[in-house]
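J.: How does the following fold in three dimensions:
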Amino acid sequence: MNEVFAPTTLGPLTLRNRVIKAATFEGRTPDALVTDDLIEFHREVAAGGVAMTTVAYCAVAPGGRTDRHQIWMRPEAVPGLRRLTDAVHAEGAAASAQLGHAGPVANSASNRAPALAPSRLFSPLGMSPMKVPDETEIGELVTAHADAALLAIEAGFDAVEIHFGHNYLASSFLSPLLNRRKDRYGGTLQNRARLAREIARAVRDAVGERIAVTAKLNMEDGVRGGFTLPESLQVASWLEADGTLDALELTAGSSLLNPMLLFHGAAPRREFAKTLPGPARWGFRLIGRAFLREYPYEKAYLLERARQFRRELSMPLVLLGGITDSESMQLAMDEGFEFVAMGRALLREPDLLRRIESDAKTESACVHCNECMPTIYSRTRCVLRIEPSAAGSAPDSR
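T.: Below you'll find the predicted structure:
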């Protein structure tokens, strides 16, 4: 395990080890601003030993959120984000901001702004047609990512992670199922990848080498007619050749159509249904089994797909999915991955990494029930964990 816990570099950063806290939406910003509760969430995992924690979800526009309670990057958000990064740095860890636009996954009713999609789609969340941006509006979205990255620097972040996964905006453009455009952003894979590449280039040009720039990329959507693994390999090769990224975090699944491909384990259908209002709850009972599919949990469950990227790429890669113990971490290192990312296991035990470092036989207490997933609508947490008294949730006003 010496390799896992030795200092390493990510672009211009020096990190204390190779373990990253993956972006898991925290649900702790009721007024779309940083709260003490959000700060404590990230301070706790930083104190628990990760090299870098990722703040999710820092939208690049108010309409790019999955609901209006999420942070969007604007000057008013910077003081609170600065308090957060200061708290993380005080624990010896780095902080990354996940930047993106939810696109078709955005809740237009909550945001009071239309959801965006590459082609005409109907939003089940907003119960309204989605807006199809023209090329001028696409250019504005690209610029918004660059502007958000500059605000991240101002807020003290050490890195940004650009969201190219889960059928959020850039990912939806990659999907031939969702993208039926006839202009230079649709049709061929090269055209469908144009938006992701332009965003990565704009962010890199804006920040230079001041911070690390990574991206989360779908290896596949897991949906018939969607973005496939061979296509993703080609897009990853283009991104590598562009030289805009310091690392790729490899993911899978569609928040819009097949979220469980990312998570694996139990599908919490009943728990999700309880979060919905009456009519929607009945509708979910009809489609819940098709929407929340069952994928058996196993350690490093995305490794088989990710191996193909490791064989074809030379850039640093982050292995995500089923990384919960020393065995899975060492497996990733042996397979040539530079970093691993942990998510749900740290919701249950924020100090898990410290304990693994002290005793390599330490086992995670996460049972992969995925009942943490529906808590995103209130306050993301492990339902089996007895938390210390929660910090206050008032928005930062300094």
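
J.: CA only for contacts and neighbour counts going forward, please
T.: Fine.

J.: Okay, helices next: where are they in the stretch 151-300 of the chain?
T.: Using DSSP state H, counting those that start in this stretch, the helices of the stretch 151-300 of the chain run over 169-174, 189-192, 194-207, 229-242, 260-263, 269-274, 278-291.

J.: hang on, Arg184 packs against Phe173?
T.: No: contact criterion CA atoms under 8 Å: Arg184 and Phe173 do not qualify, at 11.3 Å.

J.: Now do the shared contacts for those two.
T.: Arg192 (CA atoms under 8 Å, 6 or more residues apart in numbering).

J.: quick one, which of these two is more surrounded?
T.: Phe173 (30 against 13; other CA atoms under 10 Å).

J.: here's the other one to compare against:
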Amino acid sequence: MTAPDVLAPAKLGPVTLRNRIIKSATFEGKTPDALVTDELIEFHRRPAAGGVGMSTVAYCAVAPEGRTEYGQLWMRPDALPGLRRLTDAIHAEGAAASAQLGHAGPVANQKSTGLPALAPSSSFNPLSMRMIRTATTADITRIAAAHGSAARLAVEAGFDAVEIHFGHNYFASSFLSPKLNRRKDSYGGSLENRARVVLETARSVRDAVGDKIAILAKLNMDDGVPGGFWVDEAIQVAQWLEASGSVDALELTMGSSLLNPMYLFKGDAPIREFAAAMPQPVRLGVQLVGKSMLHAYPYKPLFMLEEARQIRAAVKLPLVLLGGVTDKAGMDTAMAEGFEFVAMARALLREPDLINRIAAESDTQSLCIHCNKCMPTIFSGARCVLVERV
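T.: Predicted coordinates:
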């Protein structure tokens, strides 16, 4: 079969995108009052004007304690006017808008939010210097239902899609991890039990919105942590999600924001910049032991492709390839390998108009150097540090 043209329109569930390129969720750090700001709107308007098919707003927590920090956006009626302005701005540039919905779980900084962080099992969070509380079955039921409520708000706000966050050891992803999930009840032990939060959450979203908008799920292929979730189990979870009919596509990812954050990004580990962005005593801790937490991994184009191929071989569900997608050649490779969409993040921070430039000159190369110094800027407004701040 002829590989599809990545720059041509494509169907994603009930939505038609103008091309197969998605700006993936990148925490923006531009909602100091947990509400949409003009800066957040401009952050997404620029890649929309720059040619992406869809821009993903990250991160839209489904509950107050599901935020990673106090200022993060969470889905509630008060947020709707700003969210409508945001989707209107993206649509005005010809792109679709997606809201990443999730609950941070153990990744939440309860010192910042003032609310307990929740996980499948109790543990210590080095960022907040506090214990993470074990989620009760009532918490699990409430959080799954909150995803459905948040998805309904996303429809009301004019979003074309939602992306459910099942990655990076956030709440649902932490249940998948044998390392983090030491429960003895029906949500722990076997993979079937550990996957219940994922499947129940996806079903809650589908039941809430039906086919009104596209539903994607961001699914970890592996945590990058010994004893954690791995690709063999990810294949089975992907098959269960496909059989459930709850999602229209999967975006494949990896890494643990809690235990191994650099595994997702590849490239340099900006330890000095991370330390500078942290308050004391966390800053001192990063300076002293940062190398044991922030591992540097060699960057290469399409660095998730090898694992993603294994998911591709196991399901017919549309898949989004993330990781090292920076040029037309890489996009064409993804299409030839059977992926329906590609997702980009860091390259678009460097050049929001990269897709228009690729459409005009197919051999255009990204200027991103994978220094990852954009990562610590999420605490002050996500940006490429090599570009003059606008």
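
J.: Can you give me the TM-score here?
T.: Aligned and superposed, the two chains score 0.98 in TM-score terms (TM-score structural alignment, normalised by the length of the second structure); 388 aligned residues with a CA RMSD of 1.0 Å.

J.: would you turn the helices of the stretch 151-300 of the first structure into CSV with distance to Arg381 of the first structure?
T.: CSV is the format used below for the helices of the stretch 151-300 of the first structure (distance: least, CA to CA, whole Å):
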stretch, distance to Arg381 of the first structure
helix 169-174, 26
helix 189-192, 36
helix 194-207, 31
helix 229-242, 32
helix 260-263, 15
helix 269-274, 14
helix 278-291, 22
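
J.: Single out the most deeply packed of these.
T.: Of all the helices of the stretch 151-300 of the first structure, helix 169-174 carries the top mean neighbour count, a mean of 30, counting by mean count of other CA atoms under 10 Å.

J.: Output the contacting helices and strands for that helix.
T.: strand 159-164, helix 189-192, helix 194-207 (3 or more CA pairs under 8 Å, 6 or more residues apart in numbering; DSSP states H and E).

J.: which other residues reach it?
T.: 100-105, 116-118, 163-166, 178-179, 185-186, 189, 192-193, 195-196, 217-218, 227.

J.: Show me the strands in the first structure, by range?
T.: Ranges of strands within the first structure are 8-10, 13-15, 19-21, 52-59, 94-100, 122-123, 128-129, 159-164, 212-218, 247-251, 317-320, 339-342, based on DSSP state E.

J.: Can you lay out the helices and strands packed on helix 169-174 of the first structure as TSV showing distance to Cys369 of the first structure?
T.: Listed next are those as TSV, based on distance: least, CA to CA, whole Å:
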stretch	distance to Cys369 of the first structure
strand 159-164	25
helix 189-192	35
helix 194-207	33
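
J.: Which of these sits closest to Val142 of the first structure?
T.: Proximity to Val142 of the first structure, assessed across those by CA to CA, is greatest for helix 194-207 (5.1 Å).

J.: Where in the second structure does the closest one fall?
T.: Using TM-score structural alignment, helix 194-207 of the first structure corresponds to residues 196-209 of the second structure.

J.: Repeat that for stretch 120-131 of the first structure.
T.: Going by TM-score structural alignment: stretch 120-131 of the first structure matches residues 122-133.

J.: Buried residues, the matching stretch. List them.
T.: 122, 125, 127-128, 131-133 (16 or more other CA atoms under 10 Å).

J.: ok now it, how far from the chain's centre?
T.: 22 Å (CA atoms, centre = their mean, to the nearest Å).

J.: so what corresponds to Tyr263 of the second structure in the first structure?
T.: In the first structure, Tyr263 of the second structure lines up with Leu261, judged by TM-score structural alignment.
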